[in-house]
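**Student:** No sequence on hand, only this structure:
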């Protein structure tokens, strides 16, 4: 599988670290019940079809990416930065 990093271009998926569903960005409030924190930390869906995942470009620009992909067909329909480029990260020209 290949991912197209917005900063580095098309790369093999082995350059990236898969983190999980992008819902991981929606963490409970600090004072949320323990059950909410337990769900957040331990329960994961395993859907067949379109998902939005977090990937870290570990061997590239060191950016977090939000990848929209289909787990059945392996089609990648979108790759976007979670935030702007981090200071000190490698750019597309390196």
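**Tutor:** Structure received. Everything numeric in this text was worked out from a predicted model, so none of it was measured.

**Student:** contacts and neighbour counts: CA atoms only from here.
**Tutor:** Noted.

**Student:** from what I can see, residue 23 looks like it's in a strand, true?
**Tutor:** No: Residue 23 is assigned helix when assessed by DSSP: H, G, I helix; E, B strand; the rest coil, not a strand.

**Student:** and here's the other structure:
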């Protein structure tokens, strides 16, 4: 599988590290119940299909990317710099 780095072009997946879903999580209050903290820290969606993930290009330029891919087929639809994806929506 290849990821299209905006700086380096198409690169092998072994140059990258996946850091998880590219979503904003609402952090619980410091005094929230332990069950609320458990859910925040450990429970994540695991979709089969289209998703957006945060990837780090550690074996290349060091950029953080938001990669759009299908978790069922592993097809990559594209990648955007994380700083630009944050402002785009």
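**Tutor:** Sure, I can see it. This is a predicted model, so every value here is computed, not measured.

**Student:** Overlay them and tell me the TM-score.
**Tutor:** Overlay of the two chains. TM-score (TM-score structural alignment, normalised by the length of structure 2): 0.78; 83 aligned residues with a C-alpha RMSD of 1.9 Å.

**Student:** Just give me the residue right at the centre of structure 1.
**Tutor:** residue 54 (1.2 Å; C-alpha atoms, centre = their mean).

**Student:** what about that residue, which helix or strand?
**Tutor:** strand 50-56 (DSSP states H and E).

**Student:** still on that earlier bit, who touches the residue nearest to the centre of structure 1 in this structure?
**Tutor:** 18-22, 64-67 (C-alpha atoms under 8 Å, 6 or more residues apart in numbering).

**Student:** The residues you listed, buried ones only, as a ChimeraX selection?
**Tutor:** Entered in ChimeraX, the line below selects the buried ones among those, by 16 or more other C-alpha atoms under 10 Å:
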select :18,21,22,64,65,66,67
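
**Student:** so which of the contacts of residue 54 of structure 1 persist in structure 2?
**Tutor:** Contacts from those that recur in structure 2, judged by both residues aligned by TM-score structural alignment, their matches' C-alpha atoms under 8 Å, are 18-22, 64-67.
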